[in-house]
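Visitor: Sequence first, predicted model second:
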Amino acid sequence: MLRRPSLLAAATVLLVCVPTGEKDVSAAVHVTAADLASLALVALLAVDLLRGRRLGLSGPAALLFGAVTVAAAAATVTSIDPSTSLTGFVRLVQIFVLVPAAVLAALRDRTDLRLVLGAFVLAALIEGAVGALQYLTKTGASYTGEPIRAVGTFGALDVMAMSGVVSFGLLAALALGLAEPPGSWARRGGLAAAAFLAFPLAVSFSRGSWIATAVGVTALLVKADLRRALRWAGIGAAAVLVAVGGLGLGGAAVTERLDSIGSVSGGNEDHSVSDRYDLWTTARAIWADHPVTGAGPKSFQQLRDSHAPLRLSSGSDAADSTIGFTREPLLSPHNMYFLVLSEQGLVGAVAYLGFFLALLIGAARRPGSAGPAALGLLCWVLVDFLYADIGGTTTVLTSVILGVATWWALPAREPAAGEPQ
């Protein structure tokens, strides 16, 4: 492990597939097998650092990680409930600082990157196969009264998890396939895996994941080759039309789900969409009362009811054969940017936006074969943050992606002759 710590990073990705059972979503802390693996990676790299090895952290990366840490600490100290915010601070530092820095340090060559991307593909194939079976056999989570929603091993209380894992795997498979020589079996295998994963992604009925994947694939293909991007866009569109329209694989439900994205008024309004907009309004109202350092990590759920519009629902419906019917409380604004603004104020917003923008610009500008994968996965995360935030079993995967993006976008200088590698 000390010679190739990327194995632990890959294990972190794969361990998200381990079922955790139905969780109490209101609990302060959830620790999964993937979380433990990520912390083991942090500990391993700490040992490596004590042994005198440079961890490859560039000055700009260290500055950005430091800014995020300081912003979270300031929000915690000035929180309306510092004791509750402390657990949120620890989680934020884990997700946005410690694990990304450890992943960055673990990626020492392109073999390490292939290991991590391959783990994303394998995890996606596992979850995608389970999800496709759930849709075809009607054993998934409830959607429009039918048990057809693909959720993989994550259950109805974490309906977004499978779609995220499958999206990451699709992007990783596409990047790995395009990096191989034309006509090779590795190229064909990567592209075939990406094509297969499109189906479980479709029957996850996750509008956010569809949009984020479309943006991620576009960014990946443009980064790899603009002319190839246009060609693959046409092939992809044709494949979707054949699979969904011609073969009828979830076509009616997928079309209905797409139409619901903008339905927030009138007789056909989608309450999950209107609730999300109301949660954003709530986050803005909380920020208006705590503009500089925010109300503190994990304070949104305490202040929600006093700042929310009256029409906001008390929770979202969830159902499957295991839990029956239940209502899941709305404990966050379902938008990472509004979550940071309400809980960490302008200080946090500047720190996080600076971090994300630096990664995006660096990944887009730097040439090289690893660029498409780093840029595509990063774009998925940044777009998904427009209508989702951290939380759930697969949150640690966001950390791994941020680590990969930082490794590529903000590389450390090459060590001089005689310096430790």
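Guide: That came through fine.
Visitor: From now on I want contacts and neighbour counts done on CA atoms only, so please keep to that.
Guide: Will do.
Visitor: now the strands for the stretch 201-350 of the chain?
Guide: Per DSSP state E, counting those that start in this stretch, the stretch 201-350 of the chain carries strands over the ranges 315-320, 324-329.
Visitor: what angle separates the last one from strand 315-320?
Guide: When axes from the mean of the first three to the mean of the last three Cα atoms, to 10 degrees is applied, the directions of strand 324-329 and strand 315-320 differ by 150 degrees.
Visitor: how about the strands of the stretch 201-350 of the chain, which one is nearest Arg54?
Guide: strand 324-329 (44.7 Å; Cα to Cα).
Visitor: how about that closest one: buried residues?
Guide: Within strand 324-329, the residues that count as buried by 16 or more other Cα atoms under 10 Å are Glu328.
Visitor: can I get the strands of the stretch 201-350 of the chain in JSON lines with distance to Val396?
Guide: Output for the strands of the stretch 201-350 of the chain, formatted as JSON lines (distance: least, Cα to Cα, whole Å):
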{"stretch": "strand 315-320", "distance to Val396": "23"}
{"stretch": "strand 324-329", "distance to Val396": "22"}
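Visitor: Provide the contact partners of stretch 83-95 at residue level.
Guide: Under the contact criterion Cα atoms under 8 Å, 6 or more residues apart in numbering, stretch 83-95 has outside partners 28-29, 68-69, 72-73, 76, 79, 296-299, 395-396, 398-399.
Visitor: Identify, from those residues, the entry nearest to Phe355.
Guide: Val68 (7.9 Å).
Visitor: quick one, what contacts the closest one?
Guide: Val93, Phe96, Val97, Gly348, Ala351, Tyr352, Phe355 are the contacts of Val68 under Cα under 8 Å, 6+ apart.
Visitor: Mind doing that once more with 7 Å?
Guide: Neighbouring residues of Val68 by Cα atoms under 7 Å, 6 or more residues apart in numbering: Gly348, Ala351, Tyr352.
Visitor: before we move on, what about Glu127?
Guide: Residues in contact with Glu127 (Cα under 7 Å, 6+ apart) are Gly152, Thr153, Met162, Val166.
Visitor: Put this next to the first one:
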Amino acid sequence: MKPDFQRIAYWCALGAAASCAVSIAAWQVLLGVCLAAMLLGRLPWRVPRYWQALTVFAVWTLLSLALSDAPRSGMPQVKKFYAWLTLFAVLSALRKARDVYWLAVAWLAGGTLSAIDGLRQFGLKWSKAAAAGKDFYSSYVADRITGFNSHWMTFSGQMMIVLLLCLALWFWGRPEKRLRWAFAVCLPLVALALVLAFTRGMWIATGVGALYLLWCWKRWTVALVPVLALAAFLLGPAALKDRVMSLVKPHGQMDSNDHRVYVFRTGLEMIKAHPWFGLGPQRVGPHFREYIPADLPKTLPDGYYEHLHNIYIHFAAERGLPAMFAVIFFFAATLWDWLRQLGRGAGEAEWVLRGGVAILIGVLVAGCFEYNLGDSEILGMTLAAVGAVSGVARSSSNS
């Protein structure tokens, strides 16, 4: 019996996209099977609009690698090109709004389980600090909840993507009655986990994406946002208030405010010195101290210095300005295309496009505060979302 390569590719693409939220291993294995099925079955490949920008990004990365002082150390970034194939696989296999519907359901299920695990971790950390007589804030900021992940930034980025896509489905997708009940239970858990992860940049990014959705859904609901935010601030635990206030009143080096000044300004110095090809993949960390501005003390604040906590600064410092502009152009142009299609009317695909716009807004805003596209899990979910939404958008515009 001849294998049904079309069906294999479809289910593996959907499975790869869904598993981005819970398991890197499952995502990459399913992606490999999907790509193999497409090749063996000689199935047609769809390429995204503005694929030329991605080609520039890939080629410039290789040039930057070749010109760096340690090309071998940058090979992990070349291997990460495999993750980018998620975009092509999902775009080629998923073409209907119903496909994205099930992707949203799968992400909500995985995100909810991860959120529950994160809330369990929060309770344990709270109890442990109380039992030891320690100040919770000082003990928690450096060791926050991570859900199924290894870091709280990854966890928060996943919660943001799940929340924004599922809100779009709730507002415009008319989910089934049983699913609406599930959403009513699960979405608050995801939102609570995101809040308790204490990731300030993700709070801002999620807020901007959610404001876009609310404005497009029912504009009057935007007025409720500051009221709800104030209520959460006033009624929340003291540690949450401290975290919010740390935006303008940091607790010394406990918060990353000074650290962010160092990575931002040092990154600018790297770009000034190497604007075309950067320092090379994975070379920002080893050369960081060489580019610290003269007016900053040489003693570094506590923090992680292997990347620059900003996709715009990091890509430019690591691979050169052309690489950074190429990859950002791809995402920004894709976002603009979706907005234009929504302006012309999208019919049943509206919720898919609204969710895609919100996700890209969130990812690009979060990129101002974190190197989120360097994180495999966030990169995978972002590419899966772009592929799925672009597939539906293309099918909708051709119908």
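Guide: Done, it's in. Just so it is clear, the structure is predicted and the values come from calculations on it, not from any experiment.
Visitor: that older thread, for ChimeraX, write the selection for the buried entries among the contacts of stretch 83-95 of structure 1.
Guide: To isolate the buried subset of these in ChimeraX, counting by 16+ other Cα under 10 Å, use the following:
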select :68,69,72,73,76,79,296,297,298,299,395,396,398,399
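Visitor: Looking at the contacts of stretch 83-95 of structure 1, which one is closest to Lys223 of structure 1?
Guide: Distances from Lys223 of structure 1 to those, taken by Cα to Cα, are shortest for Thr398, at 21.0 Å.
Visitor: now for that closest one: what does it line up with in structure 2?
Guide: Using TM-score structural alignment, the equivalent of Thr398 of structure 1 in structure 2 is Leu379.
Visitor: Just give the closest residue to that match, not the sequence neighbours.
Guide: Take Leu379 of structure 2 and drop its neighbours on the chain: the residue closest to it by Cα to Cα, 6 or more residues apart in numbering is Leu373, 4.9 Å away.
Visitor: Select the longest helix from structure 2.
Guide: helix 97-132 (DSSP state H).
Visitor: Okay, Pro367 of structure 1 and Ile361 of structure 1: tell me how far apart.
Guide: 12 Å (Cα to Cα, to the nearest Å).
Visitor: and the aligned residue in structure 1 for Glu306 of structure 2, how many residues sit next to it?
Guide: The equivalent of Glu306 of structure 2 in structure 1 is Leu331 (alignment by TM-score structural alignment). Using other Cα atoms under 10 Å, Leu331 of structure 1 is surrounded by 18 other residues.
Visitor: Distance check, Leu331 of structure 1 against Gly251 of structure 1.
Guide: Taking Cα to Cα as the measure, Leu331 of structure 1 falls 32 Å from Gly251 of structure 1.
Visitor: Would you map the strands across the stretch 51-200 of structure 1?
Guide: Counting by DSSP E, counting those that start in this stretch, the strands of the stretch 51-200 of structure 1 are 141-143, 146-149.
Visitor: and Asp305 of structure 1, which of these is closest to it?
Guide: Nearest of the strands of the stretch 51-200 of structure 1 (Cα to Cα): strand 141-143, 27.4 Å.
Visitor: chain center to that closest one, what's the gap?
Guide: Distance of strand 141-143 of structure 1 from its chain centroid, counting by Cα atoms, centre = their mean, to the nearest Å, is 22 Å.
Visitor: Remind me what that strand packs against, helices and strands.
Guide: With contacts taken as 3 or more Cα pairs under 7 Å, 6 or more residues apart in numbering; DSSP states H and E, strand 141-143 of structure 1 sits against strand 146-149, strand 315-320.
Visitor: JSON lines for these, including distance to Asn335 of structure 1?
Guide: Below are those laid out as JSON lines (distance: least, Cα to Cα, whole Å):
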{"stretch": "strand 146-149", "distance to Asn335 of structure 1": "23"}
{"stretch": "strand 315-320", "distance to Asn335 of structure 1": "16"}
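Visitor: Any chance of JSON lines for these, columns distance to Ala34 of structure 1 and mean neighbour count?
Guide: What follows is those, written out as JSON lines (distance: least, Cα to Cα, whole Å; neighbours: other Cα atoms under 10 Å):
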{"stretch": "strand 146-149", "distance to Ala34 of structure 1": "24", "mean neighbour count": "22"}
{"stretch": "strand 315-320", "distance to Ala34 of structure 1": "24", "mean neighbour count": "17"}
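Visitor: The closest residue to Leu40 of structure 2 other than its chain neighbours: what's it in contact with?
Guide: Of all residues not flanking Leu40 of structure 2 in the chain, Phe5 sits nearest, at 7.4 Å (Cα to Cα, 6+ apart). By Cα under 7 Å, 6+ apart, Phe5 of structure 2 lies in contact with Ala37, Met38, Gly41.
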